[in-house]
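K.L.:
got a predicted model here, sequence first, then my questions.
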Amino acid sequence: MNVCKIAAVLLSGVLLAGALPLPVMAQQPTAVYYTSISPAVNGGEPIRGVDISSILSVEKAGVVFRDESGAPADIFQILADHGVNYIRVRVWNQPNDGKGHSYGGGNSDVKAAAEIGRRAAQYGMKLLVDFHYSDFWADPEKQRPPKAWEGKSVAEKGTAIYQFTLESLRTIREAGADIGMVQVGNETNCHFCGEDDMYKICDMFKAGCNAVRDFDSSVLRVLHFANPSTGYYDWYAKVLAECNVDYDVFATSYYPYWHGTSEDMTSVMRKIATTYNKYVMVVETAYPYTNEDGDTFGNVVSKDSSGVTFRYDISPEGQTACLTDVFQAVANVGEKGIGVFYWEPAWLGKQGLSWEEQRKHWEEDGSGWATAYAKEYDSSVNDTGGSSYDNQAQFSFDGKPLASLDVYKNVYPQAYRFRQEDTAALSDGYYLIRNVGSGLYLNSDGSGNAVQSAQEVQWHLQAVDGGYTITSAEGQFLTAGEGSSTQSAVHLSSRTGKDDQVYTIVQSGDSLMLLTQTTGQAQCVDVFDRSTYEGAWMTYSKALQTD
């Protein structure tokens, strides 16, 4: 991690006002390193993701999450502080009966996804939008099309998929989400949106992928299958190639108690990556830490379950070891292995309630896996139900982080992520900006030529929404951050063609970090992007002259 600490020095002294401390990354012996991940993917960082699609309904039901000290805290902050950099959220088309009655399962419509994406972006976490193209759960056992699409031809469903995808993504982005990936279908093992012919399915995949491309060509397009031990993955990838489906990521669900060994999973995914030149990742995984139940509704797996193989202890330590191994298994794929998402680590029920009291929350808040109203759409629903994954959560039943949540801190490389409340309060005024590592001051000569000895230039900091603009007091040069930098720190450059960069000032120890806010996150400013040591060289800068 290349951290560039910068001291902001007022002419009368050092100003360290109103800042919050940065999270500290603990070193653990179970660290996982992605040594060759492409800079084109998440800035060169592995995806350390979680799917918390149920979170709004869980919060509505009264579940409280707590930080390491036991104090109530925003779960998005807790996740970000533990190294999570991506949130996954499912989207159902119309998860209700049309009369105001939700099907449950988190009430996972576009509106909910937009709110989850907005909150994730506040803490620097990107969003993977997981379209099921169904009104309720889509998985290998069921892929029913939305009620409004039933009876449509494959071509008509393709058109509907395109329109729904594009419109939904625009809505989610407008809410403030930082969309980095979009999943076209969920666990589509030769079944998708009511079809079971893989070649017809590919036509619908194309429609969804085209919508993502037209929305934003930089967003990665993901296709998702379940269980790499089936032996079908190579055939799926082969048909996708034959049909010229334009996608970026071949993703898998991998639940170790159902889906074989991590070594076999690595082998299967590596073959996909090398044969078809696709990124690969685990987009769903989980493991139990206890056999107990926390919400009066049974667990999908426990020590007495049949048809499962537990390769780790059912304990917090076993859960931690399992998740670490899953991250390592994807890293072992090589440069095309890009990361892991844990499925529903916060799907809890409020504690101290009877079954009847829990059922009321499931029914009214949608915080369980289904409500009775879902029976009209999903024949597998018998009655209202709760969470069957709370014993696989990464929080205890009373909302405290478990040891496995620290795994994300120990998957490298990592870059600091912008969080809104980190911004220190600085008064408008003129400052000297000095690099703590080199002792040199930020300088701007306007020409872009190397400056052999840095000059002490005053910079005018002016507060704007979400941060500060920084203008040179000598020559009126306004800084611009080059957003295309592949380094862990962004250098100042005029090549963006923009003069509207906004910066945040964050306290770190006795100094301040200068971060540039670009696309919903921020990175540490570095004036010379080929710096090889912490405390980047401040002997080169280029800026845009203001009108």
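P.N.:
Noted; the coordinates are in hand.
K.L.:
make it CA atoms for all contacts and neighbour counts henceforth
P.N.:
Fine.
K.L.:
what sits against the closest residue in space to residue 260 that isn't next to it in sequence?
P.N.:
Nearest residue to residue 260, sequence neighbours excluded (Cα to Cα, 6 or more residues apart in numbering): residue 229, at 6.0 Å. When contacts are counted by Cα atoms under 8 Å, 6 or more residues apart in numbering, residue 229 touches 259, 260, 264, 265.
K.L.:
likewise for residue 356?
P.N.:
Contacts of residue 356 (Cα under 8 Å, 6+ apart): none.
K.L.:
sec struct for it, please.
P.N.:
When classified by DSSP: H, G, I helix; E, B strand; the rest coil, residue 356 comes out as helix.
K.L.:
do you know how far the residue nearest to residue 260 is from residue 489?
P.N.:
As judged by Cα to Cα, to the nearest Å, residue 229 and residue 489 stand 40 Å apart.
K.L.:
repeat for residue 373
P.N.:
Residue 373 is 51 Å from residue 489, by Cα to Cα.
K.L.:
would you state the helices of the chain in chain order?
P.N.:
55-60, 75-81, 110-122, 154-174, 198-215, 233-242, 262-276, 316-331, 355-365 (DSSP state H).
K.L.:
put this beside the first:
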Amino acid sequence: MKRRTALTAAGAIGAAAAVTGAAATPAQAQTAFARGADISSLAKSEDYGGVYMWTDGWREDAIWILSKSGVNWVRLKVWVDPADGYNTKTQVVELAARAKAAGMNVLVDFHYSDFWTDPGKQAKPAAWTGLGFSALRDAVYDHTADVLGGLKAAGVTPAMVQVGNELNGGMLWPDGRYDRLDQLAQLLISGADAVYDNASSTKVMLHLAEGGNNSLFRWFFDAMKGRGVPFDAIGASYYPYWHGSLSGLQSNLNDMASRYGKPVYVVETAYPFNPGDRDGYANLVSASTPVSGYPSSYTGQSNMLTAIANVVKNVPNGRGGGVFWWEATWTAVDGNGWDPTDPNSGNAWENQALFDFAWKVTPALKTLGTL
């Protein structure tokens, strides 16, 4: 096992605009402002019958609809051994190859779990639960390297990798929990080393939720920088109905970019186009106006996206890297619910996708593609 910096970690620790598919061309892969979409659910949606259409009812591959609309990045999460067999290396490689063929860059989001990770849960993969800390650190490296090796073999080296997802509470609990910062740093160093060793041109992002919470971001990034964790970009989740005001987001992103000299991204955001649901499973956000001035409507969805993008673009010195819409293609498809352990689970998010209840693009997709 090769490792770039982990051997010195102990010392560091101490210290389209088009509206139909007819005449559009794909977005060109680029490192300019990221107009991104998380499409992690797409492979399962397609396998269970999901379809995607332009406003005139013309069906097309969802990835090409995104690209022709101007989306230039996709984000793909990867789990270790999920119960349903989706969001593994297999699907990540396949979706990444399709995205590259459509001219888009790829961001891979490592959860280091068999299940969702976020500030409230960071469960180890079942296969790692009995490992001691040194072996756990090696497992992070080996899993990261394995996925990157599959991508590289397919000719799809990602432009960026997230080492961990919404790390507010740490990762791989209890070993890398927020109250074990030295061990958390070692795990993150191991993941970053795997990226740099196996994909030297790929950037490493560290990602937190609560994009308007400056004290949280300062605490985390000061702690990780002080423990020698390398990173090239800062990612924030910002859901406006949960994470505070746009002005708070602006202040935090400005401070992060200045304090650490890194580009900042809103790497997860979303907003409803409709307060209802299509599959009979209650949605997480169902208010008619979740944020004052922005109704749950096509217009409200587009306007909120524009407002968030303007925050990122206004980060000084060109350090506002881009915006990613979370789960743009997660429509209400039977069998493609939120819980990989329960085939009958529903989708609590379909009213925030960029495809509506009739499977057609919402106006916010054009907004995203023309930011």
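P.N.:
Arrived safely, thanks for sending. No experiment lies behind these values; they were computed from the predicted model shown.
K.L.:
related to what we said a few turns ago, map the residue nearest to residue 260 of the first structure across to the second structure for me.
P.N.:
Structural alignment (TM-score structural alignment) places residue 229 of the first structure against residue 212 in the second structure.
K.L.:
for that match, give its distance to residue 296 of the second structure.
P.N.:
Residue 212 of the second structure sits at a distance of 22 Å from residue 296 of the second structure (criterion: Cα to Cα).
K.L.:
try residue 307 of the second structure
P.N.:
Taking Cα to Cα, one finds residue 307 of the second structure at 15 Å from residue 296 of the second structure.
K.L.:
cool, residue 128 of the second structure as well?
P.N.:
42 Å.
K.L.:
more neighbours, these two?
P.N.:
For residue 128 of the second structure versus residue 296, neighbours defined as other Cα atoms under 10 Å are more numerous around residue 296 (23 against 17).
K.L.:
report the contact partners of that one.
P.N.:
Taking Cα under 8 Å, 6+ apart, one finds 271, 272, 273, 274, 275, 287, 288, 289, 290 in contact with residue 296 of the second structure.
K.L.:
would you mind checking those residues for buried ones?
P.N.:
271, 272, 273, 274, 275, 288, 289, 290 (16 or more other Cα atoms under 10 Å).
K.L.:
what's the match for the fourth one in the first structure?
P.N.:
So the one you mean is residue 274 of the second structure. Residue 274 of the second structure maps onto residue 290 in the first structure, by TM-score structural alignment.
K.L.:
need the contact list for its match.
P.N.:
302, 314, 315, 316, 391, 392.
K.L.:
strands - which of the residues you listed land there?
P.N.:
Nothing among those maps onto strands, per DSSP state E.
K.L.:
nearest to residue 130 of the first structure among those residues?
P.N.:
Using Cα to Cα, the shortest approach to residue 130 of the first structure within the contacts of residue 290 of the first structure belongs to residue 392, at 20.9 Å.
K.L.:
which residue in the second structure lines up with the closest one?
P.N.:
Under TM-score structural alignment, residue 392 of the first structure pairs with residue 352 in the second structure.
K.L.:
look up how far residue 274 of the second structure lies from its match.
P.N.:
Taken as Cα to Cα, the span from residue 352 of the second structure to residue 274 of the second structure is 8 Å.
K.L.:
with residue 242 of the second structure instead?
P.N.:
Note on residue 242 of the second structure: its distance to residue 274 of the second structure, by Cα to Cα, is 18 Å.
K.L.:
residue in the first structure paired with residue 120 of the second structure?
P.N.:
So, by TM-score structural alignment, residue 120 of the second structure is matched to residue 141.
K.L.:
neighbours around that match, how many?
P.N.:
Residue 141 of the first structure: 11 surrounding residues under other Cα under 10 Å.
K.L.:
and what of residue 197 of the first structure?
P.N.:
11.
K.L.:
sorry, back to before: can I get the buried part of the contacts of residue 229 of the first structure as one ChimeraX selection?
P.N.:
A single ChimeraX command is used to select the members of the contacts of residue 229 of the first structure judged buried by 16+ other Cα under 10 Å:
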select :259,260,265
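K.L.:
stretch 200-209 of the first structure corresponds to what range in the second structure?
P.N.:
Residue span in the second structure matched to stretch 200-209 of the first structure, by TM-score structural alignment: 183-192.
K.L.:
next, the mean deviation of the matching stretch compared to the first structure.
P.N.:
Once superposed with the first structure, the aligned residues differ from stretch 183-192 of the second structure by a mean of 0.7 Å; criterion: mean Cα distance after the TM-score superposition for the first structure.
K.L.:
trace residue 341 of the first structure over to the second structure, please.
P.N.:
Per TM-score structural alignment, residue 341 of the first structure is aligned with residue 324.
K.L.:
relative to residue 107 of the second structure, how far out is its match?
P.N.:
In terms of Cα to Cα, residue 324 of the second structure sits 10 Å off from residue 107 of the second structure.
K.L.:
residues near residue 256 of the second structure, how many?
P.N.:
Neighbours around residue 256 of the second structure, by other Cα under 10 Å: 22.
K.L.:
hmm, it is touching residue 250, no?
P.N.:
No. Counting by Cα atoms under 8 Å, residue 256 of the second structure stays clear of residue 250, with 10.0 Å between them.
K.L.:
residue 93 of the second structure contacts residue 152, correct?
P.N.:
No. Counting by Cα under 8 Å, residue 93 of the second structure stays clear of residue 152, with 9.0 Å between them.
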